[in-house]
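Chemist: this is a predicted model, with the sequence first.
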Amino acid sequence: MILVFRHFFYKNYVGLSLWPFIFLKNVSLKEDSVLINHEKIHLRQQQELLIFPFYILYLLEWLLRAVWYMDSYRAYQNISFEREAYVNEDQMDYLSKRKCFSFIKYLYR
């Protein structure tokens, strides 16, 4: 389910997946198939990790990378979950061929 909340987002962020919802910054983003696919990849990641552990791992990885890079945005860009989603967001058939726990291969690249 896709919901629109204009004031929910920080700076340039326009989409967010919180199981089972996709939140968008504005209605026009519903037509952005790449963004929607990116967020659907996150929903799949959340589902396979049984939702709550996803958020814990996401936060822990972000914290570790923030300390490593000394830059919170660069840390965000290098979270394995985000890397998988960004690399594959333009492949509309990605979820149909994606293997379980595919984000793991993005931990060390």
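Modeler: Looks like it arrived, so ask away.
Chemist: contacts, neighbours, all on C-alpha from now
Modeler: Fine.
Chemist: ok, so what distance separates the residue positioned nearest the centre of the chain from residue 21?
Modeler: Centroid-nearest residue in the chain, with C-alpha atoms, centre = their mean: residue 42, separated by 4.4 Å. Residue 42 sits 10 Å away from residue 21 when distances are taken as C-alpha to C-alpha, to the nearest Å.
Chemist: use this one as the comparison:
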Amino acid sequence: MVLVIRQFFPKDYVGLCLWPFIILREKHLLNDQILINHERIHLQQQWELGILPFYVWYFIEWLWKCLLYGDRYLAYQNISFEREAYANEDNLLYPAQRKRFSFLQYCFKK
């Protein structure tokens, strides 16, 4: 289910996924198939890993990469979950074809 909640977001964010919802900042983003696909990939990651373990892993990996790169945005871009979603967001068939735990291949890949 996709929701539009403008007040939910810090200024730099346009969308996010909180199981079982995709939440967007603006109504016009409902037409952005790439963004919706990116968030659908996150829904699958959350489902297969479990909601709480997903968020714990996500936060720990982000913290680790913040220390590693010294930059919060670069750390975010290099979280394994984000790397998988960004790498496949333009393939609208990817969520249907995706193998379970595919994000693991992005954990150690440069």
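Modeler: Done, it's in. Computed from a predicted structure; not experimentally measured.
Chemist: circling back to that earlier point, enumerate every residue touching the residue nearest to the centre of structure 1.
Modeler: Residue 42 of structure 1 makes contact with 17, 81, 82, 85 under the criterion C-alpha atoms under 8 Å, 6 or more residues apart in numbering.
Chemist: which helix or strand contains the third one?
Modeler: Residue 82 of structure 1 belongs to helix 80-88 when assigned by DSSP states H and E.
Chemist: which residue numbers in structure 2 go with that helix?
Modeler: Mapped onto structure 2 using TM-score structural alignment, helix 80-88 of structure 1 covers residues 80-88.
Chemist: longest single helix anywhere in structure 2?
Modeler: The helix that spans the most residues within structure 2, counting by DSSP state H, is helix 51-69.
Chemist: output the contacting helices and strands for that one.
Modeler: Using 3 or more C-alpha pairs under 8 Å, 6 or more residues apart in numbering; DSSP states H and E as the contact test, the elements touching helix 51-69 of structure 2 are helix 72-77.
Chemist: quick check: the helix it packs on compared with structure 1, mean distance?
Modeler: Taken over the aligned residues, the distance from helix 72-77 of structure 2 to structure 1 averages 0.4 Å (mean C-alpha distance after the TM-score superposition for structure 1).
Chemist: so which elements touch that helix?
Modeler: With contacts defined as 3+ C-alpha pairs under 8 Å, 6+ apart, the packing partners of helix 72-77 of structure 2 are helix 51-69.
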